[in-house]
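**Student:** I would like the atomic coordinates for the input below:
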Amino acid sequence: MQDVVIKAIKQLVSHKKTPTVALIKGKLMEPVPMPIIINVLNQYKKDPQSIIASTDEVISEPEAPLLSTQSQLDRIEAKLDRLIQLLEKH
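**Tutor:** From the prediction side, this is the model:
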């Protein structure tokens, strides 16, 4: 799971953006627990080179919008599932 967060941070840095929890979450394709995102972000803040120099490659430009869109769709779908469950209970 940390690898996915590291890739998101690398992508943000390659676009000259400062990684934040919100920006990282927007780049993730799959749900990642908040503590993992925060831990990796804190590691990046303490030593940016520890993340940037890791062996994983940065996600290429054409894939970036797809990741963001897919992540948003996944979150919307999860919210809809929760709403449906709540409606079925009533």
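
**Student:** Every contact and neighbour count from this point should use C-alpha atoms.
**Tutor:** Will do.

**Student:** what's near enough to touch the residue positioned nearest the centre of the chain?
**Tutor:** Central residue of the chain (CA atoms, centre = their mean): Leu28, 3.0 Å from the mean position. Leu28 makes contacts with Val4, Val5, Ala8, Leu67, Ser68, Ser71, as judged by CA atoms under 8 Å, 6 or more residues apart in numbering.

**Student:** Surely the second one touches Ile38?
**Tutor:** No. Taking contacts as CA atoms under 8 Å, Val5 lies outside contact range of Ile38: 9.6 Å.

**Student:** now the other sequence, so there's something to compare against:
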Amino acid sequence: MHPAAQQAISTLLAEGKTPSVATVKAKLTEPLPMPVIIAALASYKNNPEAITHTAQQSQPAPAKPQSQLDRIEAKLDKLLALLEEKQ
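**Tutor:** Predicted structure coming up:
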């Protein structure tokens, strides 16, 4: 299962919500293809305990979540810096 999908499902479960394609997609930290989201949900529904066991084992270090806009701005800054170097 893709780590981002697993994290989204874990977050939803921690909030007491039932994971669905729409709710998982809304909680994703990075864009994923729809088949990956559906496969992750199917995996969770077949074995719900796998999410909780894996989430407990691989607790990521707390980090400030970076919004998609922040990531785009950082990439744009890098591109502009590269363009300025070539001029």
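
**Student:** TM-score for this pair?
**Tutor:** The TM-score (TM-score structural alignment, normalised by the length of the second structure) is 0.64; 68 aligned residues with a CA RMSD of 2.7 Å.

**Student:** okay, Val5 and Ile38 of the first structure: which has more neighbours?
**Tutor:** Neighbour comparison, Val5 of the first structure and Ile38: the larger count goes to Val5, with 24 against 15 (by other CA atoms under 10 Å).

**Student:** what separates the more buried one from Lys89 of the first structure, distance-wise?
**Tutor:** 35 Å (CA to CA, to the nearest Å).

**Student:** roughly how far is the helix or strand hosting Leu82 of the second structure from the heart of the chain?
**Tutor:** Applying DSSP states H and E as the criterion places Leu82 of the second structure in helix 68-86. Between the centre of helix 68-86 of the second structure and the centre of its chain there are 23 Å (CA atoms, centre = their mean, to the nearest Å).

**Student:** Stretch 25-39 of the second structure now?
**Tutor:** Put simply, stretch 25-39 of the second structure sits 7 Å off its chain's centre (CA atoms, centre = their mean).

**Student:** Equivalent analysis for stretch 18-29 of the first structure, please.
**Tutor:** Taking mean C-alpha positions (CA atoms, centre = their mean), stretch 18-29 of the first structure and its chain are 4 Å apart.

**Student:** what's around Ala55 of the second structure, how many residues?
**Tutor:** Ala55 of the second structure, neighbours per other CA under 10 Å, totals 17.

**Student:** And the contacts of stretch 30-44 of the first structure?
**Tutor:** 1-2, 5-6, 9, 19-21, 24-25, 50-51, 71, 74.

**Student:** scratch that, stretch 9-16 of the first structure is what I was asking about
**Tutor:** Thr18, Pro19, Leu23, Ile24, Leu41, Ile51, Ile52, Val58, Ile59, Ser60, Ala64.

**Student:** Let's see that with 10 Å instead.
**Tutor:** Taking contacts as CA atoms under 10 Å, 6 or more residues apart in numbering, the residues outside stretch 9-16 of the first structure that touch it are 3-8, 17-21, 23-25, 27-28, 37, 40-41, 44, 48, 51-54, 56-61, 64.
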